[in-house]
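> The following block contains a protein sequence and its predicted model.
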Amino acid sequence: MNTEQILAEIREANLSYLMLAQSLIRSDREQALYRLGVSDETAGMIAALTPAQMLKIASGNTLLCRFRMDDELVWNLLTNHGRGAANDGVNRLHASILMAGRHQEAA
C-alpha cells in the first residue's frame, strides 16, 4: 500500500467515523458520549456539523478517532490473551467497566 492509498483510507475512515458519530449523537446523546468517549461539548460540535464541514474535516491526513484501550490490561481482557473462551463474556464486561470508568474520569 503506497502513501496515496493510505491517505485515501484515512480520509474514508474519518468520514465514516464522523457520519457514525453524528448519527449516534443525534439518536441517543448519552449513549454516544459513552460509546465515542467524547465530551458533551465535542458531541455538540459534531452534531452541528454540516455535510460540507464533515467532508472538509475528514479530508485531513490524520485519523480523527483513536483507540481508547491504551493499556495492556484492557487489551488482554478483550483478546482473552492466555484465557479460555469460557470467560469471554466476563472479560468483555470487565473491559467495558474499565473503559466506562475512564470515560467518567475524562468527563
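Now that the structure is in, tell me what you want to look at. Numbering: from 1, shown residues only.

> rest of the way, CA atoms for contacts and neighbours
Will do.

> What is the longest helix of the protein by residue count?
The longest helix of the chain (DSSP state H) is helix 3-27.

> which of the residues in that helix are buried?
7, 10-15, 17-19, 21-22, 24-26 (16 or more other Cα atoms under 10 Å).

> right, and the helix or strand after that helix?
Downstream of helix 3-27, the next assigned helix or strand under DSSP states H and E is helix 29-36.

> could you list every residue that touches the most centrally placed residue in the chain?
For the chain, the residue nearest the mean C-alpha position is Leu36 (4.6 Å; Cα atoms, centre = their mean). Applying Cα atoms under 8 Å, 6 or more residues apart in numbering to Leu36 gives the contacts Ala21.

> Could you do Val38 as well?
Counting by Cα under 8 Å, 6+ apart, Val38 has contacts His103, Ala107.

> Could you check which helix or strand contains it?
Counting by DSSP H and E, Val38 is found in no helix or strand.

> second one coming, line it up with the first:
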Amino acid sequence: MEANLQNEIKELNLAYLMLAQQMLHADREAAMLKLGVGEDIAALIVKLSPGQILRMASSDMLLCQFRFDDELLLGLMSNHDRDNQAARIHATILAASQPVGRLA
C-alpha cells in the first residue's frame, strides 16, 4: 500500500511540474495566478530541464498544495447551487489576494 501511494505521489508530481511549465510558457502572468507562485518560483520552473523535472517528481513529497485553506474559498469552489461563473470569479479574486509561494 505504501509503495503504491508513493508511486501515485510521484506521478502527480510529474504531471504537476509538466503542466506548470507548459502553463508558464503559454501565459506567464495567468499561470502564476492559477498556480499561486511568485516570479522567482515561476522563473525556476520555466528553466527546469526534463531531467530536473524527473528528479524533482521522483520525490515522495507532494510538490503541489491545496490553495483553499480558506473556508470561503473552498465553499465558492465546491458550491454548485450558486451561479457557477460568479462563484468562480469570486474564488479567483480571493485566491489572487493570497500570498504566493516564494523562495526561502
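All right, it came through fine. Since this is a predicted model, take the numbers as computed values, not measurements.

> sorry, back to before: how big is the angle separating the longest helix of the first structure from helix 29-36?
150 degrees (axes from the mean of the first three to the mean of the last three Cα atoms, to 10 degrees).

> Show me what helix 3-27 of the first structure is packed against.
Counting contacts by 3 or more Cα pairs under 8 Å, 6 or more residues apart in numbering; DSSP states H and E, helix 3-27 of the first structure is packed against helix 29-36, helix 40-47, helix 51-58.

> Report the mean deviation for that helix after fitting onto the second structure.
Compared with the second structure after the fit, helix 3-27 of the first structure shows a mean deviation of 0.5 Å (mean Cα distance after the TM-score superposition for the first structure).

> distance between that helix and the chain's centre?
Centroid separation for helix 3-27 of the first structure versus its chain: 11 Å, with Cα atoms, centre = their mean, to the nearest Å.

> what does Ser96 of the first structure align to in the second structure?
Using TM-score structural alignment, the equivalent of Ser96 of the first structure in the second structure is Thr92.

> Tally up the residues packed near that match, please.
By the criterion of other Cα atoms under 10 Å, Thr92 of the second structure has 16 neighbours.

> Repeat that for Val74 of the first structure.
20.

> re earlier: if I look at the residue nearest to the centre of the first structure, how far off is Ala100 of the first structure?
Leu36 of the first structure is 11 Å from Ala100 of the first structure, where distance means Cα to Cα, to the nearest Å.

> State the distance from Asn76 of the first structure to Ile6 of the first structure.
Distance from Asn76 of the first structure to Ile6 of the first structure, by Cα to Cα: 28 Å.

> How about Ser59 of the first structure?
12 Å.

> Then Leu73 of the first structure?
Distance from Leu73 of the first structure to Ile6 of the first structure, by Cα to Cα: 30 Å.
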